[in-house]
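Participant: make a model of this:
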Amino acid sequence: MRLVQEQRTKINDQPIIAFTLTNDHGMEITCLNYGCIITNILVPDKNGNYENIVLAFDDFSSYLTNRPYLGAVIGRVAGRIKNSCFELNGKTYKLYANENKNHLHGGEKGFHHVIWQAAGFSKKEEVGVRFSHRSIDGEEGYPGNVNVQVTYTLNNQNEFIISYHAISDQDTPLTLTNHTYFNLSGNAKRDILQHELKIKSDRFLPLDHKFIPTGEIKDVAGTLFDLRQGKVLKEVIDSTDPQIFLVGQGYDHPFILNTHHDEEIVLCDRESGRTLIVETDEPAVVVYTGNQLPNEETINGIPPRKYLGICLETQALPDAVHHPHFPSCILRAGEVYSSTTKYAFRLSHE
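Facilitator: Below you'll find the predicted structure:
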């Protein structure tokens, strides 16, 4: 196991550090203390070629805006909050509106724009980085001082584990996720249309025209949201389903998971032989097929385009603050928020 860290640049005299984690099999992950952003995950294909299977900007300055949220930790609340407000304990809180009138992914300065405190660690069978940040009362409109810790760990089973931990001195909404875009073809040499996605989910959330859950919880049976047996993404993207059309001809939808830490999310690219298995204790995963990728900055050496990557955002249900029948995303004062998502990389030689 190996840990290397190097300074890439500075922001307001604060160093931006890249941490590179390498296991004994040559799998490698690079992440930054800025936004906990993941810039590289190098894994082999079926022929033993190690390539990057996540999207990353070519120039660090692009992360200062990072409109697609490439590779970053998202918080305090992942997803959209309708009308940028919520009521809690009889008080109405107004959040920063950064997408029309709505609040998206933590606001203007969400966790993806934070320079986190970071410390690497190395053990016999794992290597990692522990990030920490104190989100102050009133930040982006949220109540409470929240101490947040995010730990990235790479082990010798070619598993990458993200552990989230937080505690607040006031009740506050909180659900964290990671917004990495995966492309298992390697170095983004193909888009994700031939990737196959399988999810153990019987129900999904339809969206309104602003991509916010309507409140309905719908059965996936007989729809393009039935991924229990797996679907090639091109089949979804080529469809005329109104929900698929609504978000730019793809997915940007929450799927409620039937099971946890049970190979509940599987992404496969048969040509490269790479398979990604995602396991989590979160209630849902938001699947986003890169339908709205902006094309201003180059990504992985090429101009970005639709369907260049897919996000698998494990989290609470979006806009849960407005839907009492959704599982609550409120972190009570003094209670501990704890969540783990594991990304296991496997090979198929079909």
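Participant: going forward, measure contacts between C-alpha atoms and count neighbours the same way
Facilitator: Fine.
Participant: quick check: longest strand in the chain by residues?
Facilitator: strand 336-347 (DSSP state E).
Participant: find the nearest non-adjacent residue to Asn155, please.
Facilitator: Glu126 (4.2 Å; CA to CA, 6 or more residues apart in numbering).
Participant: over to Gly141?
Facilitator: Spatial nearest neighbour of Gly141, excluding adjacent residues (CA to CA, 6+ apart): Leu95 at 4.4 Å.
Participant: which residues does that neighbour contact?
Facilitator: 84-85, 103, 107, 140-142 (CA atoms under 8 Å, 6 or more residues apart in numbering).
Participant: thinking again about what came up before, buried ones in the longest strand of the chain?
Facilitator: When neighbours are counted by 16 or more other CA atoms under 10 Å, the buried residues of strand 336-347 are found to be 337-347.
Participant: check stretch 209-222 too.
Facilitator: 211-213, 215, 217, 220.
Participant: can I get those in TSV including distance to Glu264 and secondary structure?
Facilitator: Formatted as TSV, the buried residues of stretch 209-222 follow (distance: CA to CA, whole Å; DSSP: H, G, I helix; E, B strand; the rest coil):
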residue	distance to Glu264	secondary structure
Phe211	24	coil
Ile212	24	coil
Pro213	22	strand
Gly215	24	coil
Ile217	19	coil
Val220	15	coil
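Participant: quick check, nearest of the residues you listed to Pro304?
Facilitator: Phe211 (22.0 Å; CA to CA).
Participant: next, the second sequence, to be compared with the first:
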Amino acid sequence: MMISTLTAQAAALSSEHSTFGQLPDGTAVDKYTLRNSHGVQASIITYGATLQSLLVPDKAGKVEDIVLGFDDVQGYQNNGTVYFGATIGRFGNRLAGGKFTLDGKTWQVPLNDKTNALHGGDKGFDKRLWKAEETKTVDSVGVKLTYVSPDGEMGFPGTLQTEVTYSLNDKNELKIDYRATTDKPTVLNLTNHSYFNLAGAGSGDVLKQVATLHASHYTPVNDKLIPTGELPAVAGTPMDFLKPTAFGKHIKDDHPQLKYAEPKQGGFDFNWVLDTKGDVKKLAAEVSDPQSGRKLQLFTTEPGVQLYTGNFLDGSIHGKGGKVYPHWGAFTLETQHYPDAPNQPTFPSTRLDPGKAYTQTTVFKFLTD
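Facilitator: Model prediction:
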């Protein structure tokens, strides 16, 4: 095993590089583990630029891994449709019919979600091997991952140079910075698909965990989970998380949107329009677990966030340590531009032109009550 260490702030922060496993062709998959002085530890693997584990102390100092994932590469390869912890690209969320038109030309992305393209097609960024190097600043340690997506990959135009940098500081902030450039006009919507359970991954469902979303509007969907183009207020709907509300309070309500997200029992899988308007210093969302006292705060430059409550987890997946991931066993907070934006003229644009850089920053901050 190859180990290297970088230190900052007089060893309060450290990073470690090791081998996570191998792809079927023998290519190594590396792991980078970031640690701070408060017991927070994040591990990132080069397969999918994936957040593989995230250890966070509770109010009593007990550390638990709070993200879903697998102990080996094969787990990720054999369960590729759940996207545990992965970097999503080129286009996060859904594209209706897998199509979009750019400068009069229509492009086709492979369909992998019934009639839609989801998360960049069936071999998106989550299934690519990224290059990586350790980074450090005066107050953080990190890992920068890079991937070059060739022109035409998964049906998208332009050669895309992509960087994703994870960094951890002693404020218990895990920051993800994204940067991309293209040599042809294209569309782009990057995000991270970590599934959180603040009581610990595999500990049960998240229905008693309490969320606040600073979002007065959302993008409702049709029965194919494609936005209708409307931006109604959340007031008076189960999508109202403006005040702290347990996930389970309205998840089973008899509301058509919840049935679209999970036809049998209901669930959340929608994009909320953030009131923070791209200001990364403003709190976009907060989720807390009353039992453990863990609290997650979300900050982002993105205009939207997809809250998904693990509606299609059914207990069949065994993750790290053999733990079972049950129905509603986690939630995601996927910071993003709105779903299907290239086909929705009233939504913020996801177009990226040569000479311009795509950038976004998302911060997950951890506290205890």
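Participant: about what we covered before: which members of the contacts of Leu95 of structure 1 are positioned in helices?
Facilitator: Residues of those located in helices (DSSP state H): none.
Participant: quick one: Phe111 of structure 1 from Thr172 of structure 1, how far?
Facilitator: According to CA to CA, to the nearest Å, Phe111 of structure 1 and Thr172 of structure 1 sit 15 Å apart.
Participant: more neighbours, these two?
Facilitator: Neighbours were counted for Phe111 of structure 1 and for Thr172 using other CA atoms under 10 Å; Phe111 has more, 25 against 22.
Participant: can you pick the most crowded of the contacts of Leu95 of structure 1?
Facilitator: Neighbour max across those (other CA under 10 Å) = Gly107, 27 neighbours.
Participant: mind checking how far it is from Ala320 of structure 1?
Facilitator: 16 Å.
Participant: next one: Asn291 of structure 1
Facilitator: 24 Å.
Participant: which one of these two is surrounded by more residues?
Facilitator: Under the neighbour definition other CA under 10 Å, Asn291 of structure 1 and Ala320 were set side by side, and Ala320 has more, 23 against 19.
Participant: next, the contact list for the more buried one, please.
Facilitator: Ala320 of structure 1 neighbours (CA under 8 Å, 6+ apart): 326-329.
Participant: of these, closest to Gly75 of structure 1?
Facilitator: Nearest to Gly75 of structure 1 out of the contacts of Ala320 of structure 1 is Cys329 (CA to CA; 12.0 Å).
Participant: give the equivalent position in structure 2 for that closest one.
Facilitator: Counting by TM-score structural alignment, Cys329 of structure 1 corresponds to Thr350 in structure 2.
Participant: right, and that match touches Leu190 too?
Facilitator: No - if you go by CA atoms under 8 Å, Thr350 of structure 2 and Leu190 don't touch, sitting 10.0 Å apart.
Participant: counterpart of Ala132 of structure 2 over in structure 1?
Facilitator: By TM-score structural alignment, Ala132 of structure 2 lines up with Ala118.
Participant: and that match, how many neighbours does it have?
Facilitator: Neighbours of Ala118 of structure 1 (other CA under 10 Å): 19.
Participant: which one is it nearest to, not counting chain neighbours?
Facilitator: Ala118 of structure 1's closest residue in space is Phe131 (CA to CA, 6+ apart), at 4.4 Å.
Participant: show me what contacts the one you found?
Facilitator: Phe131 of structure 1 touches 33, 36, 116-119, 149-151, counting by CA under 8 Å, 6+ apart.
Participant: how close does it sit to Phe19 of structure 1?
Facilitator: Counting by CA to CA, the gap from Phe131 of structure 1 to Phe19 of structure 1 is 11 Å.
Participant: Asp45 of structure 1 now?
Facilitator: 23 Å.
Participant: returning to what we had before: settle it for me: which of Thr350 and Leu190 of structure 2 has more neighbours?
Facilitator: Leu190 (29 against 18).
Participant: just tell me what that one corresponds to in structure 1.
Facilitator: Using TM-score structural alignment, Leu190 of structure 2 sits opposite Leu176 in structure 1.
Participant: need the counterpart of Trp272 of structure 2 in structure 1.
Facilitator: Taking TM-score structural alignment, the alignment pairs Trp272 of structure 2 with Phe255 from structure 1.
Participant: after superposition, how close is the helix or strand hosting its match to structure 2?
Facilitator: Phe255 of structure 1 is part of strand 252-256 when elements are defined by DSSP states H and E. Its aligned residues in structure 2 lie a mean 0.3 Å from strand 252-256 of structure 1 after superposition (mean CA distance after the TM-score superposition for structure 1).
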